[in-house]
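Visitor: Any chance you can model this:
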Amino acid sequence: MNDAADRPIIAFDSGIGGLTVLREARVLIPDRRFVYIADDAGFPYGDWDEEPLRARILGLFEGFIATYDPEIVIIPCNTASTLVLDDLRRAFPAVPFVGTVPAIKPAAERTSSGLITVLATPGTVKRAYTRDLIQSFATKCHVRLVGSQNLARMAEAHIRGDHLDDAAIAAEIAPCFVEMDGKRTDIVVLACTHYPFLANVFRRLAPWPVDWLDPAEAIARRALSLLKPNGAGSEPEHGDDIAVFTSGNPDFSTRRLMQGFGLATV
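Guide: This is a model prediction of the structure:
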């Protein structure tokens, strides 16, 4: 097993959405190497049934843990976290896992109107874990769950530089906005790490201003809190950070995007 200073942090996502979390993690944790893993061969996770997806992710991680011996694993993917995080912790008890769940608690603490929307994938919306969060932290709020089949794909296309139709995006976010008893939705929880890539588009197309709640910094801070001090005495070059795609064959625009994030595709 490698020394802690040599062991990377894995960030795992269904696609490139987890780059929003990786960006924050690299700022807060500059003294670690990162391996970004995108399960592009399985993307999008919202189309999967639960048990096959659970088996797929567990199987993938057997290889990831053996290959990279990570110090910690961040899963910036709501669908994967709400489905398989507990299974991963049981399967690999020596490795700390930091998951991503819808930021319902901070939304409930921050809302003025009491009207909150959780914008997620269909898988996250239907998960009992999400309902439990609402029951635990937002019983005094009206919480609308909106599951989009299309926004994760749209976000991936957007970050690669493809043109998106404003009307199509506006249609996806329209159910997020609720008016009730003279009050309006004032917070939309971005419960898919792909969605922050579209945040500026959402702001432009929204029928009224809301707080688009991005959990990326909170996830990075949680990861930082679980790390032991690095005794290496120097920071690694982030040029050593790599991106791994389960397809083994990301397209040119994706490779260029990884390069822009300072990740070498292997």
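Visitor: drop to CA atoms for contacts and neighbour counts, all remaining ones
Guide: Noted.
Visitor: What are the buried residues along stretch 110-127?
Guide: 111, 113-125 (16 or more other CA atoms under 10 Å).
Visitor: What about the residues you listed, which are in helices?
Guide: Secondary structure from DSSP state H places P122, G123, T124, V125 of those in helices.
Visitor: Surely R255 is in contact with G262?
Guide: No: applying CA atoms under 8 Å, one finds R255 not in contact with G262, separated by 10.6 Å.
Visitor: which one of the ones in helices among the buried residues of stretch 110-127 is nearest R33?
Guide: Nearest to R33 among these: T124, at 29.7 Å, using CA to CA.
Visitor: mind listing what the closest one touches?
Guide: By CA atoms under 8 Å, 6 or more residues apart in numbering, the residues touching T124 are N78, T79, T82, T130, G147, A191.
Visitor: Then F202?
Guide: I169, A170, I173.
Visitor: Now the second one, please; I'll put the structures next to each other:
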Amino acid sequence: MSDSILIFDSGVGGLSILTEVRKALPGVHIRYLMDSEMFPYGIRADGLLAERIVSVCKAAVSSFSPSMLVLACNTASTLALSQLREALELPVVGVVPAIRVAGEHCRRTDNLCFGLLATPATVSRSYTQALIDDFASDCRIERLGCSELVDLAEQHIAGVDTRAALHGLIGNWLAQHPHMRHVVLGCTHFPLLRDELELLWPEIHWIDSGAAVARQSARVFRGIADEDNSLSCNWTGTQEPEAVKRFLSQLGPLKDAGRLLV
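Guide: Presented below is the predicted three-dimensional model:
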């Protein structure tokens, strides 16, 4: 087993989690894995996805022997977290929308209203409602399911200016709720658009799970932080993710990159 962290997502969304994990564990080698052959997950059946996520992650753990696996995807965490924890002999960290954090912010500001911006599947899933019931039952929550933002995040990583499209997708929703000052970014893709979101709507406090996942990762990491700040990139499918490799190279030296055969 190597002293490394494997971070998994269907596409580029997990880069938002990886950025926070890098801050929390700067001396650990991080390997980023995308199941780009099956992207986007939002159009796939849950049963197919659960089987696929377990298969890909088990193959990657077998190939790379990481010290820890981070499921940097709400869908993957919902469908496969418990299965992977049973199947793998290493810590597996998942991600959920930052409902609890948003509720705490709202209570401190005496404005018991916040938004939940996620994919349609995450907005409607029972686990999301369970989080609301447990941590924000006293709040009014305005929900918007928008799968198009996933594609915008992928484009943004590639250098495309997506501000006009972003305004067209969520501008009316925000305008309809002028008292909403906190919005949960309930998909790991969405924080990659934070710079444009803050530019367009600076009055909104955008909340995501990245820092919380990083703190949990630091708590359960079993390896040794030996000042190896390199990164690696792997993917399924045939298309090489040049934009992702460029993003990773800004965080540290890119050690290796290659396709994972599943």
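Visitor: Fetch the TM-score of the aligned pair.
Guide: Here the TM-score for the pair of chains, by TM-score structural alignment, normalised by the length of the second structure, is 0.89; 253 aligned residues with a CA RMSD of 2.0 Å.
Visitor: quick revisit: from the contacts of T124 of the first structure, which single one is nearest V201 of the first structure?
Guide: Each of the contacts of T124 of the first structure was checked against V201 of the first structure using CA to CA; the closest is A191, at 16.4 Å.
Visitor: burial measure for the alignment partner in the second structure of the closest one, as a count.
Guide: Mapped onto the second structure by TM-score structural alignment, A191 of the first structure lines up with G186. G186 of the second structure has 28 neighbours, counted by other CA atoms under 10 Å.
Visitor: picking that back up, check the contacts of T124 of the first structure and tell me the two furthest apart.
Guide: For the contacts of T124 of the first structure, and using CA to CA, no pair is farther apart than T82 and G147, which are 14.5 Å apart.
Visitor: With neighbour numbers in mind, choose between the two.
Guide: G147 (22 against 19).
Visitor: Excluding sequence neighbours, find me the nearest residue to the more buried one.
Guide: P122 (4.3 Å; CA to CA, 6 or more residues apart in numbering).
Visitor: Surely that neighbour and N150 touch.
Guide: No: using CA under 8 Å, P122 of the first structure makes no contact with N150, being 9.8 Å away.
Visitor: the helices in the stretch 1-150 of the first structure, which residues?
Guide: In the stretch 1-150 of the first structure, the helices defined using DSSP state H, counting those that start in this stretch lie at 19-28, 50-68, 78-91, 104-110, 122-126, 128-137.
Visitor: The fourth one corresponds to what range in the second structure?
Guide: Helix 104-110 of the first structure falls opposite residues 99-105 of the second structure when the two are matched by TM-score structural alignment.
Visitor: How far away from the center of its chain is the matching stretch?
Guide: Mean C-alpha position of stretch 99-105 of the second structure versus that of the full chain (CA atoms, centre = their mean, to the nearest Å) differs by 18 Å.
Visitor: out of the helices of the stretch 1-150 of the first structure, which comes closest to R221 of the first structure?
Guide: Across the helices of the stretch 1-150 of the first structure, closest to R221 of the first structure is helix 19-28 (CA to CA), at 7.2 Å.
Visitor: Superposed on the second structure, what's the mean shift for the closest one?
Guide: Following superposition, helix 19-28 of the first structure is found to deviate from the second structure by 1.5 Å on average (mean CA distance after the TM-score superposition for the first structure).
Visitor: so where is stretch 121-135 of the first structure in the second structure?
Guide: So stretch 121-135 of the first structure is aligned with residues 119-133, judged by TM-score structural alignment.
Visitor: same check, this time on stretch 152-159 of the first structure
Guide: So stretch 152-159 of the first structure sits over residues 150-157 in the second structure, by TM-score structural alignment.
Visitor: same deal with stretch 43-62 of the first structure?
Guide: Aligned by TM-score structural alignment, stretch 43-62 of the first structure falls on residues 39-58 of the second structure.
Visitor: ok, which stretches of the stretch 151-262 of the second structure are helices?
Guide: 163-176, 194-200, 210-220, 242-249.
Visitor: Same list (those) but as TSV, adding distance to P97 of the second structure.
Guide: Listed next are the helices of the stretch 151-262 of the second structure as TSV, based on distance: least, CA to CA, whole Å:
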stretch	distance to P97 of the second structure
helix 163-176	18
helix 194-200	16
helix 210-220	10
helix 242-249	23
